[in-house]
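Novice: sequence first, then the predicted structure:
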Amino acid sequence: MEVQYNLRNPAVKRLMKEAQELKDPTEQYHAQPLEDNLFEWHFTVRGPPDSDFDGGVYHGRIVLPPEYPMKPPSIILLTPNGRFEVGKKICLSISGHHPETWQPSWSIRTALLAIIGFMPTKGEGAIGSLDYTPDERKALAKKSQDFNCEICGSHMRTALLACTESSVPSLADVEAKELAKQINFKAETNIPTNAAAESAPAPIINENQDSQVSQQPLSTGTSLESEVTTEIIGDDTRVENQENTQSVPNTTSLSPRQRRAQQQQQARRPTSSYSQVRQPANANQIGSTILIVVLTLALAALIFRRIYMANEYRFDYEL
């Protein structure tokens, strides 16, 4: 059954292009997607010469995310080799364990050459790594020639071209090797840490927005209470709160007399809490309203009294 893909999808377009470029096997590697799944590839790489893996032919899987090439693939070795665990995602800076180091310019060809280049390196406790002895690796290299994949059979293993001394690498292989040199081995216990990154505040993700906003630390002497009050009260008191949110200069360089004078000045300055900003204004408004009502009633009573007296005087005069 033929699987239909959206040809406008960037990942599908990229993978179909790479499948076309890698359809012909080379002496070092061969990779192709499964017939029913474009996002899972099977590959075969030859062990690097002059190493414990010389003569070995190793088979594996590459599982690509839907966001490829913006996110890295996961790489899994299926042939016992003594360097990478079988059936477990290996940890390289080009693999899914480290998306922060992945570059969209890297490709499946780059990953294959990187695997070959990393095989002679030390595991150093990385995820999916092994540190077998040279004799064990050489023995596994011989046994690898008899490995058959449950899906591919022996086709991928026998598809590699025979090695010859006169072989000239293609331009694509040369470019991929240059990219592979930028790939660093990632060990879980030896990942370098940046002191500045550790001390930086963690980013805050707003669930109501698509953007990510970094939390910035407050400057020295900034009044957090006044900033929060400004957001709660609204725009009508923003000017009043801004007067109280001015940054206080660093007091470490001031003399004791200047520091005491500054503290006294701050003590005399009114705080910018919601109750102290809003309640006096509300009390004044209520008092003014009551006064207006009382004056209105008094004026109305005075007018009514004068009208009443005028009518009574006119009545007496008529009598």
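Specialist: Noted; the coordinates are in hand.
Novice: CA only for contacts and neighbour counts going forward, please
Specialist: Noted.
Novice: distance of the residue most central in space within the chain from H59?
Specialist: Nearest to the geometric centre of the chain sits E100, at 8.2 Å (C-alpha atoms, centre = their mean). E100 sits 27 Å away from H59, going by C-alpha to C-alpha, to the nearest Å.
Novice: same deal with N148?
Specialist: 9 Å.
Novice: put this beside the first:
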Amino acid sequence: MENKYNLKSPAVKRLMKEAAELRDPTEHYHAQPLEDNLFEWHFSVRGPPDSDFDGGVYHGRIVLPPEYPMKPPSIILLTPNGRFEVGKKICLSISGHHPETWQPSWSIRTALIAIIGFMPTKGEGAIGSLDYTPEERRALAKKSQDFCCDTCGCSMHSALLALTPNSSPSAADHKARELAQQINFKAESSLSRQASESEGAECKPSTFTQGDTSTSAGQEASDRPQAEQTEASPATGVEGSQPPTATSTYLPLSPRQRRAQQHSHQGQRDSSDPAGRPAFTPAPHQRQDESHAGSAVLIVVLTLALAALIFRRIYLAHEYKFDYEL
């Protein structure tokens, strides 16, 4: 496999390092890449104790992008478990559905510990989540040990080490568990909706993100142009007082009708809010009258000056004629 990939690639270096660290299985998890594909890993995790998944061993796939670790992997469960949908990418803040929350410090070990920690939580309607009853999950946990992967040939009977009372997590497990505590179970948010829709899937908002989605919807409604809101609801008494209903239809208006409608809305606002009108409205008219008076005075002065010049010219002409006759 080393001859197949560019060893100078950051993704290849990181994946080969993690493959060496995870080569030996533990009591709780194990993961290794396929023999012919370094960017597809198969993993096995043990169900968390004291839960509906106690006693189960679950198998799945991790598909990593070429930009790893700068971009998150996609996680897919292959064993029926009652918590994650089989064959579908699950929706975690560490998975490919939420690249905005991915951190390069997270690793495949962190993802495995996060999956174990999130199995007892509620699905909240996110992508790839299921909410089976406890009885169904316990029954699937017993059946999970009979699962054998057709791709990697891994059997759940021998995938992990047997649990022992004296087994203690390693230092790497402690560090991965601390990083896993930063991971959140996420449904679709406004930032990841476009990425989810491009894949043809859609997350339902959880109880933790309903406030964010309602706020963003209100901002979208407030950001619409004012003319669009008034044209969508022309029957409203005051502009913006009622939102457009679902049954309203858009009727194009001519420029004259639009100006008349705007003037009517302006008059209604002035009549409904007298305190908002200017305290002294005749001021513009007064300034206009003063400008007209100044122009009239200037015209009169120019007229008188022109008349004086004309009379002086006539006077001088008559005086010259009189002197010539003498």
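Specialist: Yep, it's here. Fair warning: this is a prediction, and the values are worked out from it, not measured in the lab.
Novice: next, the TM-score between them, please.
Specialist: Here the TM-score for the pair of chains, by TM-score structural alignment, normalised by the length of structure 1, is 0.62; 216 aligned residues with a C-alpha RMSD of 2.9 Å.
Novice: for F147 of structure 1, which non-adjacent residue is closest in space?
Specialist: Once flanking residues are discounted, F147 of structure 1 sits nearest to T79: 6.8 Å by C-alpha to C-alpha, 6 or more residues apart in numbering.
Novice: who's in contact with whatever residue of structure 2 lines up with P72 of structure 1?
Specialist: Following TM-score structural alignment, the counterpart assigned to P72 of structure 1 within structure 2 is P72. By C-alpha atoms under 8 Å, 6 or more residues apart in numbering, the contact list for P72 of structure 2 reads 64-65, 94-96, 98-99, 102-103.
Novice: and those residues, which of them are in strands?
Specialist: Among those, none falls in strands (DSSP state E).
Novice: of all those, which comes closest to E231 of structure 2?
Specialist: Set against E231 of structure 2, the nearest of the contacts of P72 of structure 2 by C-alpha to C-alpha is H98 (38.1 Å).
Novice: burial count for the closest one?
Specialist: For H98 of structure 2, the count of nearby residues is 24 (other C-alpha atoms under 10 Å).
Novice: one more: K142 of structure 1?
Specialist: Count around K142 of structure 1 with other C-alpha under 10 Å applied: 16.
Novice: show me where structure 2 has helices.
Specialist: Assigned by DSSP state H, the helices in structure 2 fall at 10-21, 108-118, 134-144, 171-180, 193-198, 210-222, 226-232, 255-272, 283-325.
Novice: which of the ones you listed sits most buried?
Specialist: By mean neighbour count, with neighbours taken as mean count of other C-alpha atoms under 10 Å, helix 108-118 ranks first of those at a mean of 20.
Novice: in structure 1, what stretch matches that helix?
Specialist: By TM-score structural alignment, helix 108-118 of structure 2 lines up with residues 108-118 in structure 1.
Novice: tell me how far the matching stretch lies from the chain's centre.
Specialist: Relative to its chain's centre, stretch 108-118 of structure 1 lies at 26 Å (C-alpha atoms, centre = their mean, to the nearest Å).
Novice: average gap between it and structure 2?
Specialist: Once the two are superposed, stretch 108-118 of structure 1 sits an average of 0.4 Å from its aligned residues in structure 2 (mean C-alpha distance after the TM-score superposition for structure 1).
Novice: circling back: out of the contacts of P72 of structure 2, which one sits closest to A221 of structure 2?
Specialist: H98 (25.4 Å).
Novice: now do the contacts for the residue nearest to L15 of structure 1 when sequence neighbours are not counted.
Specialist: In space, and not counting its chain neighbours, L15 of structure 1 is closest to L38: 7.2 Å by C-alpha to C-alpha, 6+ apart. Residues counted as contacts of L38 of structure 1 (C-alpha under 8 Å, 6+ apart) are 12, 15-16.
Novice: now these as CSV including distance to L113 of structure 1?
Specialist: Formatted as CSV, the contacts of L38 of structure 1 follow (distance: C-alpha to C-alpha, whole Å):
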residue, distance to L113 of structure 1
V12, 22
L15, 17
M16, 20
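Novice: who touches stretch 129-143 of structure 1?
Specialist: 47, 52-57, 80-85, 90-91, 122-124.
Novice: 10 Å instead?
Specialist: Under the criterion C-alpha atoms under 10 Å, 6 or more residues apart in numbering, residues 46-47, 51-58, 79-86, 88-92, 119, 121-125, 144, 187 lie in contact with stretch 129-143 of structure 1.
Novice: about what we covered before: wait, the residue nearest to the centre of structure 1 touches S93, no?
Specialist: Yes. Assessed by C-alpha atoms under 10 Å, E100 of structure 1 is found in contact with S93 at 8.3 Å.
Novice: what packs against the helix or strand encompassing F304 of structure 1?
Specialist: Per DSSP states H and E, F304 of structure 1 falls inside helix 274-318. Where contact means 3 or more C-alpha pairs under 10 Å, 6 or more residues apart in numbering; DSSP states H and E, helix 274-318 of structure 1 is packed against helix 224-233, helix 238-244.
Novice: make a markdown table from these and add mean neighbour count to it.
Specialist: A markdown table is the format used below for these (neighbours: other C-alpha atoms under 10 Å):
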| stretch | mean neighbour count |
| --- | --- |
| helix 224-233 | 16 |
| helix 238-244 | 16 |
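Novice: turn those helices into a markdown table, including distance to D24 of structure 1.
Specialist: As requested, those are exported to a markdown table (distance: least, C-alpha to C-alpha, whole Å):
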| stretch | distance to D24 of structure 1 |
| --- | --- |
| helix 224-233 | 64 |
| helix 238-244 | 69 |
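Novice: overlap in contacts of N148 and H59 of structure 1?
Specialist: 78-79, 154, 156-157.
Novice: how much space between the residue lying closest to F53 of structure 2 once chain neighbours are set aside and G117 of structure 2?
Specialist: Distances taken as C-alpha to C-alpha, 6+ apart place G47 nearest to F53 of structure 2, at 4.7 Å, with adjacent residues excluded. G47 of structure 2 sits 9 Å away from G117 of structure 2, going by C-alpha to C-alpha.
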